[in-house]
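Novice: this one's structure only:
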């Protein structure tokens, strides 16, 4: 009935206007706001000229892009290409993370801040840094505009003051920052500071700002409303749904009043979608297109009356270099300008692009020293002026949680405590405590001096039970309790966050015992000794992901000289009765790389070797090859097709070929082949390929928030044993 009256009455109003001015209001609604694109496509096709645009949240983002000169088709391509969930979650490129974080902190699923001794919750799931970077790059063609009424189409958006709950209309300043503020969905994105006011999502105060558009004096106002409806009694089945209902009471009540102010109310049929249906972009856009059809007649009449139409010039974003002739830094108290610009690797006179700026800001974000980094670029005399406003992070400590299961360590729950700035401005600690079938801990303290010499100490206790082959003459493996207590002090230098080279000293206490070796179940101790050694290492890690990498390479090279041990002769190798302790060395290295082709296929190849130099008088530190764990310690080496420690000797060679197929997002099918040789000296002339072992595997893996979940079936033609392997969660 309402649409019928509109069809009859609105043409009379239109004919009363020589050149009717049209305002367009786009409501907030998260992913449902993609329907705005479909509506804009239809309005463009009909020849409707929009003279003013206003919006809230996603409506502000879509409206701001259209007001800046992007066509609906361009906007659709942009939102189709971007992974919104990745942007919202502030996923930082692994290459931007510190070496310490990549080495020790990529094991947990949840991280909670600790402030004043209490564990809290973050203001939002994300700081929204990637959202601001995305908007800044996208709106680069209009970065000179700080009065939104001067955009190709005049524009405003709405945010909410977090302290007072008041509505804030944003019409001047930085357009990317204004859109970021308007779309700061509570609990999802952190609030944003604009003109000394902390702002959050405009939907809280005015999700459908038709009244603000009325104040602009437009003749015709079109509103696109993508809000849902209040839930029915039977739909209120959880605390989350009840809280959502409470929040929506006032929002929908106010929006109902706003609808009455409209001349044309377009309400797409998108009730089956939610604010986070980012994977349904195409469907939601199509619903927006369909929602215009009931109004085609009146809209065509409106288009006819708009005789003197402006020629709309579309903009395109092209990556180009520009000069930074001035840098203004605000908000820093503890961190100096030299520190911040050093992290940004930026100085006045540099030539950069918007993409470069985003990457540099992400590098600063990855330091976790800042709660927020806002920046604007404005035209200046010779190039552009960069203004960076930072809010330093007063939270230095975090408690993180992880879970894991594998067939060796069984179930484990990880509690990680991470703190910065304990004794100096550039030190950091990480303490892992694993509670489960095997109690473990891993402590790291590190003073990061970057390229200059850095220092650290570490302490580790690790224990597990497994069947170990100590001597190939034994018919059966022995179930042993393996306990390792290792302390290290080291110095290292770090290059480009990817490479670390260092030297140090190690003190190790090792106890290996069994209750099943003797028939009377008395404990048999194979080793209970202290070892002192010096070591050197080289680590290079350019993998783009810690789990299921698709590109990059990894190098781990180690040298260790066993200098001293208090090993009691009676505890020496039970099999051959060796006596005394001889100094000896071991060297090992791993090189692996990943390369993706045809988008869905990734080839991973690795080569690894280990060798003992000098006369080792015990089998305790022989290389023990077999199994599949990525959390092995000491000289345990994974090898598909063989059980843990099935192959043992003083040296080994191994190569692995891994083809991985991704049928759909975060799902992987793997085909694995590995080949190796284990002997006293695998490099003996003429024997390099002698008695080569082989193993194969197929598997399926999932990439989840708690880490990889993998199931693999492995076998070897060398024997009849088959193995079904399973692991869940990040490896620790």
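Specialist: Nice, I can see it. Not measured: the values here are computed from a predicted model.

Novice: Only C-alpha atoms from now on, for both contacts and neighbour counts.
Specialist: Will do.

Novice: In the protein, which helix is the longest?
Specialist: In the chain, taking DSSP state H as the definition, the longest helix is helix 239-259.

Novice: Figure out how far it is from the centre of its chain.
Specialist: Relative to its chain's centre, helix 239-259 lies at 32 Å (CA atoms, centre = their mean, to the nearest Å).

Novice: With stretch 605-614 instead?
Specialist: Stretch 605-614 sits 33 Å away from the centroid of its parent chain (CA atoms, centre = their mean).

Novice: Buried residues in it, which are they?
Specialist: Residues of stretch 605-614 classed as buried by neighbour count (16 or more other CA atoms under 10 Å): 605, 606, 607, 608, 609, 610, 611, 612.

Novice: Second structure follows, compare the two:
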């Protein structure tokens, strides 16, 4: 069966169907009739009639070529009668039923040819393919060795399509590429796999400014360099200039070891104000904190979205307690930790995502440390922090955003730097939990559970309005972490 529709040159293309090989033609002619003499009562209708003569003549010639002609009564309907589609279909059915004897006669005449109907079999889903060679397109500054180490597929042999997709995701996860796709060229001996890359800009510089009522004005600078200290390496330098300055240098290198192992080194310092409140939410003490950190770890980009890393961390906290005007007391803490981090990110964009999930978690084993220059905690302890946010699009400009976060410390004697703090909007440290409606660091507790539900709209391009409900529960011990919220806000 062949279906042919008309166009500008021939509105009822019966002869075109014949030229395409049709033996029997059932035509449905739905063009409007010419106006009668009495209907030609306006200039518009006269002009329409003049332009329609040629089409009417062509339609009549084409109708004569049909084996069976069906002509529904379209009445006053036209090409813009979209809301009347049910009525038009009904009129078409009525016209076809009038031609039912001719249609049945056509069916009976075809029985003499004894047609054989063959059931088409749907081929099974392709599970594996044989790769006879792999080619690379678009590689400039990224080496083939780096690609092979992360792709983890042999140059020849059978592979599952799922393995191919996972390999592409791992290449994305290196953050060396803006785009990665592939092409398969099949042959009798196997398929040629071509990986096509668009590399990220290798060296770039970013600048921004930030202001909030707690950290005041800050200038943020970032420089990123790739392959500067070795093949498959990335060097990030971040500076924060302002009343509470900070700096961080992070170096990562993707090795050729499998399964996709990399090495990371990080050193940094961050300054921030710290505040302690009474249970009545009255400000009790002010601190200025300098947090020095050094890390060395191993990581693996399991896929484009999922990364795990584990390593050793050294921390030093230098804390100034404000007593009176121009009078402070200084004390410090230092400790050594083991940590494991997990990150899962399927957000469609970094800023104001429209869909996707984000999960980040850290499990840390804090070893005995020095505090006030003396041993304060004589036992090591565990702590867990986790963040989860989901973006659910309801419309192209409306997103619902549920989130749940928590920080837990498994110890009865906890140094001040390892408390969890609730309030404000800052997340410059992992144990700071934002909470709309509370001032910065209003609540401090060993254990915190928070959640929120937000509705974000984009009434104009890149202009957003968010309605948000927050809840939180805090406790001093894991045996009574509240399930029901103790703190609630909206805005």
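Specialist: Perfect, thanks for sending it. What you see is a predicted model; the values in this text were computed from it and never measured.

Novice: so which of the buried residues of stretch 605-614 of structure 1 comes closest to residue 688 of structure 1?
Specialist: residue 609 (12.1 Å; CA to CA).

Novice: What does the closest one correspond to in structure 2?
Specialist: Aligning on TM-score structural alignment places residue 609 of structure 1 opposite residue 406 in structure 2.

Novice: quick one: contacts for that match?
Specialist: Counting by CA atoms under 8 Å, 6 or more residues apart in numbering, residue 406 of structure 2 makes contact with 385, 386, 387, 447, 448, 449, 450.

Novice: Check the mean deviation of the helix or strand in which it is found from structure 1.
Specialist: Assigned by DSSP states H and E, residue 406 of structure 2 belongs to strand 398-410. If you overlay the two and look at strand 398-410 of structure 2, the average distance to its match in structure 1 is 1.5 Å (mean CA distance after the TM-score superposition for structure 1).

Novice: how about the very next helix or strand once past that strand, aligned to which bit of structure 1?
Specialist: Going down the chain from strand 398-410 of structure 2, the next helix or strand is strand 420-422, by DSSP H and E. Aligned by TM-score structural alignment, strand 420-422 of structure 2 falls on residues 623-625 of structure 1.

Novice: Quick check: the matching stretch compared with structure 2, mean distance?
Specialist: Mean deviation for stretch 623-625 of structure 1: 1.0 Å (mean CA distance after the TM-score superposition for structure 1).

Novice: Dump the buried residues of stretch 605-614 of structure 1 into TSV; add distance to residue 296 of structure 1 as well.
Specialist: As requested, those are exported to TSV (distance: CA to CA, whole Å):
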residue	distance to residue 296 of structure 1
605	59
606	62
607	66
608	69
609	72
610	75
611	79
612	82
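
Novice: Out of those residues, which comes closest to residue 691 of structure 1?
Specialist: Proximity of the buried residues of stretch 605-614 of structure 1 to residue 691 of structure 1 (CA to CA) peaks at residue 609, which lies at 15.9 Å.

Novice: Can you give me the distance of the closest residue to that closest one other than its chain neighbours to residue 622 of structure 1?
Specialist: Spatial nearest neighbour of residue 609 of structure 1, excluding adjacent residues (CA to CA, 6 or more residues apart in numbering): residue 653 at 4.5 Å. According to CA to CA, to the nearest Å, residue 653 of structure 1 and residue 622 of structure 1 sit 13 Å apart.

Novice: Same check on residue 336 of structure 1?
Specialist: Computed with CA to CA, the distance linking residue 336 of structure 1 and residue 622 of structure 1 is 51 Å.

Novice: One more: residue 100 of structure 1?
Specialist: From residue 100 of structure 1 to residue 622 of structure 1 the distance is 30 Å (CA to CA).

Novice: Okay, strands next: where are they in the stretch 1-150 of structure 1?
Specialist: Per DSSP state E, counting those that start in this stretch, the stretch 1-150 of structure 1 carries strands over the ranges 22-26, 52-56, 110-115, 118-119, 124-126.

Novice: Pick the most deeply packed of these.
Specialist: Ranked by mean neighbour count, those are led by strand 52-56 with a mean of 29 (mean count of other CA atoms under 10 Å).

Novice: Quick one: the residues in structure 2 that that strand pairs up with.
Specialist: No residues of structure 2 are matched to strand 52-56 of structure 1 when aligned by TM-score structural alignment.

Novice: quick one: that strand to strand 22-26, angle?
Specialist: 10 degrees (axes from the mean of the first three to the mean of the last three CA atoms, to 10 degrees).

Novice: what packs against strand 52-56 of structure 1?
Specialist: strand 22-26, helix 58-68, strand 155-161 (3 or more CA pairs under 8 Å, 6 or more residues apart in numbering; DSSP states H and E).

Novice: what are the ranges of the helices in the stretch 151-300 of structure 2?
Specialist: 161-173 (DSSP state H, counting those that start in this stretch).

Novice: residue ranges of the helices in the stretch 1-150 of structure 2, please?
Specialist: Using DSSP H, counting those that start in this stretch, helices in the stretch 1-150 of structure 2 cover 14-19, 43-63, 85-98, 100-110, 144-151.

Novice: Give me the buried stretch members for stretch 418-438 of structure 1, please.
Specialist: By neighbour count on 16+ other CA under 10 Å, the buried set for stretch 418-438 of structure 1 is 418-420, 427-434, 436-437.

Novice: Of these, which pair is most distant in space?
Specialist: Most distant of the buried residues of stretch 418-438 of structure 1, by CA to CA, are 427 and 437, 32.4 Å apart.

Novice: closest to residue 388 of structure 1 among the buried residues of stretch 418-438 of structure 1?
Specialist: Nearest to residue 388 of structure 1, judged by CA to CA, of the buried residues of stretch 418-438 of structure 1 is residue 420 at 23.4 Å.
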